[in-house]
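**Q** prediction below, plus the sequence it came from.
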Amino acid sequence: MQGDFGERLKQIRNEKEIPIERLANETGVSVQVLNAIEEGQKKQRFSFPILQRIANVLEIDIEDVIEVKIL
């Protein structure tokens, strides 16, 4: 499932033309960690606030990042 998260993250980021450096700067997650996650080389668990920051930078709902619908 982590690989799926990285793939979704990279796909959304590329579709929105958001550089990985911007995502790193605005979320506090290093470029190296984000790159490793996107490439499926690293598994990472993020806290809700970090997931929310990622969603905010990508201008999407958090559910779209984690592919879970919150009722």
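**A** Received the coordinates, thanks. All values derive from a computational prediction rather than experimental measurement.
**Q** going forward, measure contacts and count neighbours with C-alpha atoms only.
**A** OK.
**Q** elements contacting the host helix or strand of Glu63?
**A** Using DSSP states H and E, Glu63 sits within helix 62-66. Judged by 3 or more CA pairs under 8 Å, 6 or more residues apart in numbering; DSSP states H and E, helix 62-66 is in contact with helix 2-15, helix 48-58.
**Q** comparison target below:
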Amino acid sequence: MGVAPGSDARPAQLRAAVVEGSGRAFMNGLHAASVVTGPLCVAGGVLAAVGIRKSARRRLTATDPPAAPRSRGRPLRPA
């Protein structure tokens, strides 16, 4: 977690309150980040699964022959 801000010049009670407050602030931020990140990861997984399934279905039902490979702008050299 790191070191809580403070100095030895402060009274012990105030120093303990600063350490406790810093710890709670860190844990609240960590909790908020996980609450936001968790559902976003699940949503991304669902969207990826749906997209993969749709593209696989499209490939299986396509009646056109596969396209010839492209040369990416460079002329093809004979073998």
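**A** All right, it came through fine. Note that the structure is a prediction, hence the values are computed from the model and not measured.
**Q** what's the TM-score once they're superposed?
**A** Overlay of the two chains. TM-score (TM-score structural alignment, normalised by the length of structure 1): 0.24; 18 aligned residues with a CA RMSD of 1.7 Å.
**Q** hang on, the earlier thing: Glu26 of structure 1 is nearest to which of the helices and strands packed on helix 62-66 of structure 1?
**A** Set against Glu26 of structure 1 and scored by CA to CA, the helices and strands packed on helix 62-66 of structure 1 come closest in helix 48-58, at 7.0 Å.
**Q** elements contacting the closest one?
**A** Going by 3+ CA pairs under 8 Å, 6+ apart, helix 48-58 of structure 1 lies up against helix 20-27, helix 62-66.
**Q** how about those helices in JSON lines, adding mean neighbour count?
**A** Output for the helices and strands packed on helix 48-58 of structure 1, formatted as JSON lines (neighbours: other CA atoms under 10 Å):
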{"stretch": "helix 20-27", "mean neighbour count": "16"}
{"stretch": "helix 62-66", "mean neighbour count": "16"}
